[in-house]
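Peer 1: Have a look at this prediction, sequence included:
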Amino acid sequence: MDSARDSAGERAWSVEDHLADILAAVHPLEPIALQLPDAQGCVLVEDVTAPVSLPPFDNSSMDGYAVRTADVAGATDEFPAVLSVVGDVAAGAGPLPEVGPGCTARIMTGAALPPGAQAVIPVEWTDGGTGSGVATTMRPAGEGPDGSSGEVRVYRPAGDRAHVRARGSDVQAGDLVLEAGTVLGPPQIGLLAAIGRGRVRVRPRPRVVVLSTGSELVQPGEELGEGQIYDSNSFALTAAARDAGAIAYRVGAVTDDAQELRATIEDQLIRADLVVTTGGVSVGAYDVVKEALSSVGDADEEGGGVDFRKLAMQPGKPQGFGSIGPEHTPLLALPGNPVSSYVSFELFVRPAIRALMGLEEVHRPTVRAVLVTGEPLSSPAGRRQFLRGSYDADAGTVTPVGGAGSHLVAALAHADSLIVVPEEDTAVEPGAELDVILIG
């Protein structure tokens, strides 16, 4: 196991070991069958084949006239083809009229090609049935001089299958259309509906409960008192959990009272696949998370309990991980400084959420980029530093945003990446190439 020692000589876990410990304990949720609207954002656990072709029949891609190609061959403005209109074909219409020699049927976009027809003439290539000029709208049926459907003049020829969408040109019946492991977004939901699937088997989106701790925390919109600050962590991490694919529940900030915190967490376990806390995990006199979680649920049973650690990283040195309650619900305890909290979420919580979803790739993409800065970056020895950055994909460069302080939430709001400074580097010169984690 890779580890180091901090300034006090205590063992410090590596980022890799802490994450490996988390992922080894977090298992994908059991599959369930869901209706399509409820399956959005979930991971498919079955291959899906199409029971029908798409489109299921030959249909028109234009408003116009369904014709035999021989009847319009050689048609020009001077010598148009004159055809008898035998009826209308709308999308979803019943019995289709037969298109015989010298005849045509008015047809709407998406309507089935009637028997006998070989192509569709756009209405713009005709007089629209008015008898003269070029029309851009179609004349209603039943307005011929004798009360029949009348005639239409066609001014341009069309080749075989012109403006016709062929049956199965999108999907053939029996085709594999979606593979297991696919995340179901709007296009995938639309495809499933198009082939007639009303339900699919998926891994459900994880339910993540997020809560902040600290008697100094006030909810946004309320008045700040002396020594108080607004609770931003629970809002940021709830949003981050939803962005990762979870169903997230934000709990109001809990005061520095171990009994209250313990009761709050126990109340939340009924709706949690994962619990995330922020604050109260370092060595301060009021770090109640350690005290509270030491006796939540089945801490003494096999696999239960929360382990609090120091990691060889900055920001985010104090971390906690374990399981609580009768179902051994995973819990990650993050530090309370806003940047420390968010960086910790990206490195540890987001992969855990993606693992619960059953995804094979749980990490953010990492690229190599050239550091653009006016002066060397300093970094503490033996600790991997994660700095906020602005990544330029075209130039292959990254520029630090703000300073290294773990309270600089404004800089975080303008960053789209994390610059990774290795443990062994205490100074990084401009122009150096570094790993960059893309979080934008």
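Peer 2: Now that the structure is in, tell me what you want to look at. Residues are numbered from 1 along each chain as shown.
Peer 1: alpha carbons only for contacts and neighbour counts from here, please
Peer 2: Noted.
Peer 1: my guess is Leu331 meets Val275, correct?
Peer 2: Yes - judged on Cα atoms under 8 Å, Leu331 makes contact with Val275 at a distance of 4.6 Å.
Peer 1: put this beside the first:
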Amino acid sequence: MKHSPNSPILLTSSLHVDEARKAISSLVSELLQESHAINDPADIETVLLDQAINRILAEDLLSPIDVPAADNSAMDGYAFDGKCLGTSSSPIHLRVVGTVLAGQPYKGQIEAGECLKIMTGAVMPAGCDTVIPQEFTASSNDESINFKSDQLKAGENRRLRGEDLQKGKAAISAGRLLRPSDLGLAASLGIAKLKVRRKLKVAILSSGDELRSLGQALDAGSIYDSNRYSLTGLLNRLDLKIIDCGIVRDDPSSLKQAFIEAASKADVLISSGGVSVGEADFTKQIMQELGDVGFWKIAMRPGRPMAFGILKPVSGSSSRKTLFFGLPGNPVAVMVTFYQFVRSALLQLNGASQTETPIVQAISETAIRKKPGRTEFQRAILGRNAEGKPSVRLTGSQGAGILRSMSEANCFVILSHDQGNIAAGDWVDIALFDGLL
């Protein structure tokens, strides 16, 4: 059953994780089409190459040169005219008439029966189209080489001009979340600046009378607010602008004013707390006044309650609408729902072409109990077993309030909606927290 995020959803209804993702992606697409944000020049800026890491490339990066710029040798060896090769194993004898180094093109031209010693990356001399690797040759001195004719074919071990990139063609496509390798590629093309998408402004707040800020004393029943710090870290990984709106008390007027102020400054507002049964009554009333927000019960663990939708522009603020995520209050549930729903929506809203986290598999070291009918995200540690195969073990208790389970983990074990118990030795899906590049 599909639900529109543009109309309130009762807490008694239940969504599959995939349904929630599709609904969020659909609304973000509508928001982008309505605002034309992806094509708005005001949402594009030019930055120096060393400042472009984790930014979204705004337009195709066209190569200003051919790569390689000329035919060159793919290895150390000897360059010669491949016409001398035959189809039999008859020996070839060539006289060495010079050496070609990388960055120092050979200005002469060889004749029949001659060759040049050549280094990897050196420009192929005129009259040469083939390179025989040094280890395939025999010689009695430094002036000649011998090898069998059938050891290679004409044209082998030569990298052609434009083989990697042709001038005017896209080296990196728009929408790329720029990684270190992308910056290296741009630098290899002589490009010092890149056009990237403007950083999204993301406001965060925590709601709850029990919450205390760091430095305050804890009285009976109170706890320190950890969610804003977890969210700050998650958002910094995406290199976004963060607007910290602090802790808001559980009363309608305070929440409404906080939402209005946050929405006037931000592209996205993320709150934690106040969306579970009983807590959400006045929050729902506020959301109905400020925008179109649905309150969802998602068939997942942890992170069952969540609110999502649009906050409409308020008087005197930007004409753009604000995307809203109301996350659960439990610390682990906040991070799980961010990873599973918010992260991809932020990337999509910021123009990224790849928004999903890659899924790989590993062998479960232990049995895992699981009831069909919900998707579970177990915190775990990925390693290798005695056979060198990827294996994964849980971090212990998986309660939604046990933040240590996230701190110790480096991945999620993802158990799908219809999946049952897992036996030790079964392969399971995992999503890593951090990428190598």
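Peer 2: Yes, it's here. Quick caveat, the model's predicted, so the values are computed rather than measured.
Peer 1: Please state their TM-score.
Peer 2: In this superposition the chains share a TM-score of 0.66, using TM-score structural alignment, normalised by the length of the second structure; 341 aligned residues with a Cα RMSD of 3.8 Å.
Peer 1: Could you tell me where stretch 349-359 of the second structure falls in the first structure?
Peer 2: Aligning stretch 349-359 of the second structure against the first structure (TM-score structural alignment) gives residues 356-366.
Peer 1: got the buried residues for the matching stretch?
Peer 2: The neighbour-count check on stretch 356-366 of the first structure (16 or more other Cα atoms under 10 Å) flags 356-359, 362-364 as buried.
Peer 1: go on, stretch 37-44 of the first structure?
Peer 2: Neighbour count says stretch 37-44 of the first structure has 39-44 buried, by 16+ other Cα under 10 Å.
Peer 1: Val339 of the first structure - how many residues pack around it?
Peer 2: 27 (other Cα atoms under 10 Å).
Peer 1: for Thr49 of the first structure, that is, sorry about that
Peer 2: 18.
Peer 1: excluding its backbone neighbours, what's nearest the equivalent of it over in the second structure?
Peer 2: In the second structure, the residue matched to Thr49 of the first structure (TM-score structural alignment) is Leu62. Excluding the flanking residues, the one nearest Leu62 of the second structure by Cα to Cα, 6 or more residues apart in numbering is Ala170, at 4.4 Å.
Peer 1: The one you found contacts Ile65, doesn't it?
Peer 2: No - using Cα under 8 Å, Ala170 of the second structure is not in contact with Ile65; the gap is 11.1 Å.
Peer 1: thinking again about what came up before, which residues touch the residue nearest to Leu62 of the second structure?
Peer 2: Ala170 of the second structure is in contact with 60-63, counting by Cα atoms under 8 Å, 6 or more residues apart in numbering.
Peer 1: nearest to Val293 of the second structure, of those?
Peer 2: For the contacts of Ala170 of the second structure, the minimum distance to Val293 of the second structure (Cα to Cα) is 35.3 Å, reached by Asp60.
Peer 1: how about the helices in the stretch 51-200 of the first structure?
Peer 2: 69-72, 186-194 (DSSP state H, counting those that start in this stretch).
Peer 1: nearest to Ala12 of the first structure, of those?
Peer 2: Going by Cα to Cα, the one of those nearest Ala12 of the first structure is helix 186-194, 43.9 Å.
Peer 1: superposed on the second structure, where does that closest one end up, distance-wise?
Peer 2: Mean deviation of helix 186-194 of the first structure relative to the second structure after superposition (mean Cα distance after the TM-score superposition for the first structure): 4.9 Å.
Peer 1: In terms of secondary structure, what does that helix contact?
Peer 2: Under the contact definition 3 or more Cα pairs under 8 Å, 6 or more residues apart in numbering; DSSP states H and E, helix 186-194 of the first structure sits against helix 36-39.
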